[in-house]
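**Student:** Provided below for reference: sequence and predicted model.
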Amino acid sequence: MADLNLGEGLRKIVLAGIGALATTYEKSSEIVDELVKKGEITVEQGKALNTELKRKVSEVVDDAKATAETATKNEDEKSE
């Protein structure tokens, strides 16, 4: 039977999630920039939205990294 490394699989899933978050942030920033260009929101509102998006993405990425590191560490301890 194939050796399943659960920690490695979880790490890959977390990294995929981080990639998805980065893409979401980029697309959201583009939408905010487009709204500013159309005059539907002010430049200051756009900057505030982009800052908030960046902060939230950064928090989620940090949490995901911590979760992946913990899972990998736990998996490594189990295999010893």
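**Tutor:** Yes, it's here. Just so it is clear, the model here is predicted, and its values are computed rather than measured. Residues are numbered from 1 along each chain as shown.

**Student:** rest of the way, CA atoms for contacts and neighbours
**Tutor:** Will do.

**Student:** In this structure, where's the longest helix?
**Tutor:** In the chain, assigned by DSSP state H, the helix with the most residues is helix 43-79.

**Student:** Second structure follows, compare the two:
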Amino acid sequence: MAKPNKKGPIKTVDVYCVQCKTQLYKYRKGGKGSLVKCFKARISQDFTEQPCVCPECGQEFARETMVRGTPAYKMIGGKVFAK
């Protein structure tokens, strides 16, 4: 399988926790679909102290995984939203 584009998209989205509305990431997302996974290389700003755990409410919002040979966070449905 092909690896994701190194340079990545220019457009960034803000990723928030659904429960407490805390900002988690600024992420360079490509395409217009919903946020299913975040490649670690495309996260431009990370506001979390622990990976995949909201710093405010402590809720786990994603799981660490490998997607197409690249480290990524796989989002748990309904735990985050992107603007």
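**Tutor:** Now that the structure is in, tell me what you want to look at. All of these numbers come straight from a predicted model, not from anything done at the bench.

**Student:** Next, the TM-score between them, please.
**Tutor:** After superposition, the two chains reach a TM-score of 0.25 (TM-score structural alignment, normalised by the length of structure 1), with 35 aligned residues with a C-alpha RMSD of 3.9 Å.

**Student:** Determine the set of other helices and strands touching the longest helix of structure 1.
**Tutor:** helix 6-38 (3 or more C-alpha pairs under 8 Å, 6 or more residues apart in numbering; DSSP states H and E).

**Student:** Run the chain-centre distance for stretch 63-80 of structure 1.
**Tutor:** Offset of stretch 63-80 of structure 1 from its chain centre (C-alpha atoms, centre = their mean, to the nearest Å): 18 Å.

**Student:** For that stretch, list every residue counted as buried.
**Tutor:** Across stretch 63-80 of structure 1, burial judged by 16 or more other C-alpha atoms under 10 Å covers 64, 65, 68, 71, 72.

**Student:** how big is the angle separating the longest helix of structure 1 from helix 6-38?
**Tutor:** Interaxial angle, helix 43-79 of structure 1 versus helix 6-38 (axes from the mean of the first three to the mean of the last three C-alpha atoms, to 10 degrees): 180 degrees.

**Student:** before we move on, which element is residue 81 of structure 2 in?
**Tutor:** strand 80-82 (DSSP states H and E).

**Student:** what's that strand packed up against?
**Tutor:** When contacts are defined as 3+ C-alpha pairs under 8 Å, 6+ apart, strand 80-82 of structure 2 packs onto strand 12-17.
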